[in-house]
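# My questions concern the predicted model and sequence given below.
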Amino acid sequence: MVDTVIATPEAEALIQRLIAQHGPVMFFLSGGCCEGSAPNCYPRGEFVVGPADILLGQIAASPFYISRSQYEFSKHTQLIIDVVPGRGGMFSLEGPEGYSFHLRSRLFTDEEIAELFP
């Protein structure tokens, strides 16, 4: 089974540091403008997902949710969560670490699409 969301080793390491500091975390990608299109990391249970939000998968054993509108836009791509130097969103946990989570993507192959959408 192909993963719809994955994390780079650098992102996984940062997630593990955040878990050590804050306990379990979760991610949300809203698809809004500006920082809304960056993956945001929150302490698990402190961000309420809505009925239209989709659990896309897990990275570093942490749930990754996406808004339905963003999912419809990006469902034919694998989301790759990476980190870059600098502060990102104001509410995401990694800001004080001097890094921000960054979204990359790649198109699924025809074979992967057939597996995901039989």
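In hand now; what should we look at?
# hey, let's count contacts and neighbours off CA atoms from now on
Will do.
# Would you confirm that residue 113 contacts residue 76?
Yes. At 7.0 Å, residue 113 and residue 76 qualify as touching, with contact defined as Cα atoms under 8 Å.
# These two: which is more packed in?
residue 76 (19 against 15; other Cα atoms under 10 Å).
# and the more buried one, what does it touch?
By Cα atoms under 8 Å, 6 or more residues apart in numbering, residue 76 lies in contact with 107, 108, 113.
# which residues in the chain form strands?
In the chain, the strands defined using DSSP state E lie at 5-7, 25-29, 40-43, 54-59, 62-66, 77-85, 99-107.
# Identify, out of these, the most deeply packed stretch.
Sort the strands of the chain by mean neighbour count, taking mean count of other Cα atoms under 10 Å, and strand 25-29 sits at the top with a mean of 23.
# Counting by contacts, list what that strand packs against.
Judged by 3 or more Cα pairs under 8 Å, 6 or more residues apart in numbering; DSSP states H and E, strand 25-29 is in contact with strand 40-43, strand 62-66.
# Check it against this one:
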Amino acid sequence: MADVPNRALITEAAAELLRTLQGRHGALMFHQSGGCCDGSSPMCYPDGEFLVGDRDVLLGTLDVGDGVPVWISGSQFEAWKHTQLVIDVVPGRGGGFSLETPEGMRFLSRGRAYTEEENRLLDGDPPVTGSRYERGERPRDGGTHVVAEASDACPIPAARPAIAHS
């Protein structure tokens, strides 16, 4: 299933910040926030500090350092399952409990809608839930999850040429 797209990616700039945080805090995890206090941002925690529920979905494990799992709530996954999550970083204040907050940077979620073919492939590769993870199941190895820039994963469509009217 090598053609199945990864459900989560990270930009090189965000991976660099993640490596710094790993050096300071050890193993890390992300949980894609569903809104409320910190908006819809990827929250970075020491691995295991955020309790993953039985219905939470593991989007993938980013190949940064020893690996960084990316989780999302099951109900939010249902709304986002047709979208590839791309974790990026921008200057600003991070979410109140997210580890990047003191760095003057914040992780940011970007997304790209899957093509019909990608959705078909993903339908045949269901994600691992918290309960399945607890039983020892792990997602397939999807190769690298690091992209140079967000635009590499989420290209901006070319502008349509203006139509000349006579």
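Everything's here; your move. On a predicted model such as this, the values are computed, not experimentally measured, just so you know.
# show me where the second structure has helices.
Taking DSSP state H, the helices of the second structure run over residues 12-25, 74-80, 116-123, 130-134, 150-153.
# closest to residue 86 of the second structure out of those helices?
With Cα to Cα, the closest approach to residue 86 of the second structure among the helices of the second structure belongs to helix 150-153: 6.9 Å.
# what's the closest one packed up against?
strand 83-91.
# Now the strand it packs on on the first structure. Mean distance?
Comparison of strand 83-91 of the second structure with the first structure after fitting gives an average deviation of 0.4 Å (mean Cα distance after the TM-score superposition for the first structure).
# Need the contact partners of that strand.
So strand 83-91 of the second structure is in contact with 6-11, 13-14, 42, 104-114, 150, 153, going by Cα under 8 Å, 6+ apart.
# try 6 Å
For strand 83-91 of the second structure, contacts defined as Cα atoms under 6 Å, 6 or more residues apart in numbering pick out 7-11, 14, 105-114.
# Name the nearest residue to residue 101 of the second structure, sequence neighbours excluded.
In space, and not counting its chain neighbours, residue 101 of the second structure is closest to residue 94: 4.2 Å by Cα to Cα, 6 or more residues apart in numbering.
# To which residue of the first structure is that neighbour aligned?
Using TM-score structural alignment, the partner of residue 94 of the second structure in the first structure is residue 88.
# ok, now residue 34 of the second structure?
In the first structure, residue 34 of the second structure lands on residue 31 (TM-score structural alignment).
# Would you check that residue 58 of the second structure makes contact with residue 71?
Yes. At 4.5 Å, residue 58 of the second structure and residue 71 qualify as touching, with contact defined as Cα atoms under 6 Å.
# just to revisit the earlier point, do you know which of the helices and strands packed on strand 25-29 of the first structure lies nearest residue 51 of the first structure?
Nearest of these to residue 51 of the first structure, taken as Cα to Cα: strand 62-66 at 11.2 Å.
# which other residues reach that closest one?
Looking at what lies outside strand 62-66 of the first structure - Cα under 6 Å, 6+ apart - the contacts are 25, 26, 27, 28, 29, 30, 53, 54, 55, 56, 57, 58.
# can you check stretch 97-111 of the second structure too?
Contacts of stretch 97-111 of the second structure (Cα under 6 Å, 6+ apart): 41, 43-45, 83-94.
# ok, 8 Å please
Contacts of stretch 97-111 of the second structure (Cα under 8 Å, 6+ apart): 14, 17, 21, 40-45, 83-95, 150, 154.
# Quick check: end-to-end length of that stretch?
23 Å (Cα to Cα, to the nearest Å).
# Also stretch 56-65 of the first structure?
5 Å.
# Also stretch 88-99 of the second structure?
15 Å.
# Determine how far it lies from the middle of the whole chain.
Stretch 88-99 of the second structure sits 14 Å away from the centroid of its parent chain (Cα atoms, centre = their mean, to the nearest Å).
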